[in-house]
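S.K.: Predicted coordinates and the sequence they were generated for:
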Amino acid sequence: LKFEEWDKMRPQTIFVSATPGDWELKQSKGVFAEQVIRPTGLTDPECIIRPAISQIDDLMGECKKTAAKGERVLVTTLTKKMAEDLTEYFHDNGIKVRYMHSDIDTLERIEIIRDLRLGVFDVLVGINLLREGLDIPECSLVAILDADKEGFLRSTRSLIQTIGRAARNAHGRVILYADKETDSIKFALSETNRRREKQIKYNKEHGITPKTIQKSISSTLSEMTETQLDKNALPTVEEVKNIEKQIKEYTKLMKEAALNLEFEQAMVYRDKLKELEAIALKNL
């Protein structure tokens, strides 16, 4: 079905989104319920605007201070080249840093995020990959470079999503480097501050102290056990008679899992593939 066809025949609908778009708000006639209060007492992060003209050196100082506290930094740039250049510059100045962009495959991305959480490095530089889906409680600072450059990556919704990456940490802060305050920045900060004020007021009234989310790194990336793999009705390595056939099956499962955004499961399949390939090499 085309979207228009689906829209005409859809039943009563509930739209669920952290950042609803104009279409959803229009369809619901502005009537919505919002979940602003978090069980952990965490508030939306404090947002600060600083001049873009001195953004690199200012950010470098912030990265060093944040790393010294054992916390992590996410930096979002507008271009791949800027991400690479910034990474090289920070590295030359003694900062443990890596960058992530669309050329890096999905499974490697998961490993990079794991290493960031483990403290193998302290600063992760990216482009639009930092908008959604990154759950990194150790991250206490998000830096948005060239925040005043209007466009898709600096739209109100993108800014709100990026700001949200610092909302998992009790000390979360966001620095927007901008020489002018665009409409997107105004709306994004207005919404963030609106939520933050509600959260702070609620915490004060109920005696709640915000606590950083405690999330085991091993349970995030290694929770898929052999027992869970058995659910796929695939034989164990010891039972495998036709190694090539099993390699093909696991390769297919790995790709399907990645397409379905089941990245942790895909990593388990990848590890199983390595095990099978090692056996195949021994039998050559």
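M.R.: Structure received.
S.K.: CA atoms for contacts and neighbours, from now on please.
M.R.: Noted.
S.K.: these two touch, right, Q246 and V240?
M.R.: Yes - here Q246 reaches V240: they are 7.2 Å apart, a contact under CA atoms under 8 Å.
S.K.: Secondary structure element for the closest residue to I56 other than its chain neighbours, which one?
M.R.: Closest residue to I56 apart from its sequence neighbours, by CA to CA, 6 or more residues apart in numbering: L86 at 8.0 Å. L86 is part of helix 80-92, with elements assigned from DSSP states H and E.
S.K.: buried stuff in that helix?
M.R.: Buried positions in helix 80-92, judged by neighbour count with 16 or more other CA atoms under 10 Å: K80, M82, A83, E84, L86, T87, F90.
S.K.: Show me which of these is closest to Y250.
M.R.: K80 (32.6 Å; CA to CA).
S.K.: separation between K81 and L118?
M.R.: According to CA to CA, to the nearest Å, K81 and L118 sit 26 Å apart.
S.K.: cool, and Y250?
M.R.: 28 Å.
S.K.: another structure for you, compare them:
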Amino acid sequence: VLMYADSVTDSMKAAISETQRRRQIQLAYNTEHGIDPQTIRKKVTDILLSLRGEDQAPTTPKRERRRKVTHPEMPTEELERLIQGLEEEMHQAAKDLRFEYAARLRDEVQELRKELRQLREAGVA
């Protein structure tokens, strides 16, 4: 971390000393456990993919169930319950500050609503 200032404030002194204290603890731990710290070596493409969210953990079973394609035979009530559940999950994700996940849920809800609307227009619902 680089700090630019004309003078060192008390807050800066505290931050610097805390960083040094933590560094000493980490060095002692590494020495005790024979750990030789290594620089992370990633390709730029790996970093870009992670920024776009493409190397996320595999989908959970809940997400897998949600991804199933709905069919005209699927009762509209079930589809409406699915949409409601996704909306609740979306709002909870937003409260938990998981905005990218909430946005994906929002997109999924929009697709399901579109599908529900098409089913109703086709007279299936």
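M.R.: The structure has been received and is ready for your questions. All of these numbers come straight from a predicted model, not from anything done at the bench.
S.K.: any residues touching stretch 236-255 of structure 1, and which ones?
M.R.: Contacts to stretch 236-255 of structure 1, defined as CA atoms under 8 Å, 6 or more residues apart in numbering, come from residues Q265, A266, M267, Y269, R270, K272, L273, E275, L276, E277, I279, A280.
S.K.: go with 7 Å
M.R.: Residues outside stretch 236-255 of structure 1 that contact it (CA atoms under 7 Å, 6 or more residues apart in numbering) are A266, Y269, R270, L273, L276, A280.
S.K.: which stretch of helix or strand covers the first one?
M.R.: Translated: A266 of structure 1. helix 263-282.
S.K.: Mean distance between that helix and structure 2 after superposition?
M.R.: Here the mean offset of helix 263-282 of structure 1 against structure 2 after fitting is 3.4 Å, by mean CA distance after the TM-score superposition for structure 1.
S.K.: What residues of that helix count as buried?
M.R.: Result for helix 263-282 of structure 1 [16+ other CA under 10 Å]: buried residues F263, E264, Q265, A266, M267, V268, Y269, R270, K272, L273, L276, E277.
S.K.: Closest to T209 of structure 1 out of those residues?
M.R.: Nearest member of the buried residues of helix 263-282 of structure 1 to T209 of structure 1, counting by CA to CA, is E264, at 32.2 Å.
S.K.: Quick check: the gap between that closest one and Q214 of structure 1.
M.R.: The spacing between E264 of structure 1 and Q214 of structure 1, counted by CA to CA, is 19 Å.
S.K.: do E24 of structure 1 as well
M.R.: Counting by CA to CA, the separation of E24 of structure 1 from Q214 of structure 1 is 33 Å.
S.K.: Of the two, which one has the most company?
M.R.: E24 (16 against 12; other CA atoms under 10 Å).
S.K.: Give me the buried stretch members for the helix or strand that the more buried one is a member of, please.
M.R.: According to DSSP H and E, E24 of structure 1 maps onto helix 22-27. Residues of helix 22-27 of structure 1 classed as buried by neighbour count (16+ other CA under 10 Å): E24.
S.K.: Kindly name the residues of structure 2 that line up with it.
M.R.: Under TM-score structural alignment, helix 22-27 of structure 1 corresponds to no residues of structure 2.
S.K.: I'd like the next helix or strand past that helix.
M.R.: Next in sequence after helix 22-27 of structure 1, counting helices and strands by DSSP H and E, comes strand 46-50.
S.K.: so the next helix or strand after that next one corresponds to what in structure 2?
M.R.: For strand 46-50 of structure 1, the following helix or strand on the C-terminal side (DSSP H and E) is helix 55-68. Mapping helix 55-68 of structure 1 onto structure 2 (TM-score structural alignment) gives no aligned residues.
S.K.: And helix 55-68 of structure 1, what's buried?
M.R.: For helix 55-68 of structure 1, a neighbour-count test (16+ other CA under 10 Å) marks Q55, L59, M60, E62, C63, K64, T66, A67 as buried.
S.K.: Can you give me the distance of E121 of structure 2 to G34 of structure 2?
M.R.: E121 of structure 2 sits 67 Å away from G34 of structure 2, going by CA to CA.
S.K.: Do a quick rundown of the helices in structure 2.
M.R.: Along structure 2, the segments classed as helices by DSSP state H run 10-32, 44-52, 61-67, 76-95, 99-121.
S.K.: For these, could you give me CSV that also reports distance to V1 of structure 2?
M.R.: Putting those into CSV (distance: least, CA to CA, whole Å) gives the following:
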stretch, distance to V1 of structure 2
helix 10-32, 10
helix 44-52, 21
helix 61-67, 40
helix 76-95, 31
helix 99-121, 28
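S.K.: re the thing from before, quick one: contacts of the helix holding A266 of structure 1?
M.R.: Under the criterion CA under 7 Å, 6+ apart, residues L107, L221, M224, V237, I243, I247, Y250, M254, A257, A258 lie in contact with helix 263-282 of structure 1.
S.K.: picking that back up, could I get the buried residues of helix 80-92 of structure 1 in JSON lines, plus columns for distance to L229 of structure 1?
M.R.: Formatted as JSON lines, the buried residues of helix 80-92 of structure 1 follow (distance: CA to CA, whole Å):
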{"residue": "K80", "distance to L229 of structure 1": "37"}
{"residue": "M82", "distance to L229 of structure 1": "41"}
{"residue": "A83", "distance to L229 of structure 1": "37"}
{"residue": "E84", "distance to L229 of structure 1": "38"}
{"residue": "L86", "distance to L229 of structure 1": "41"}
{"residue": "T87", "distance to L229 of structure 1": "38"}
{"residue": "F90", "distance to L229 of structure 1": "41"}
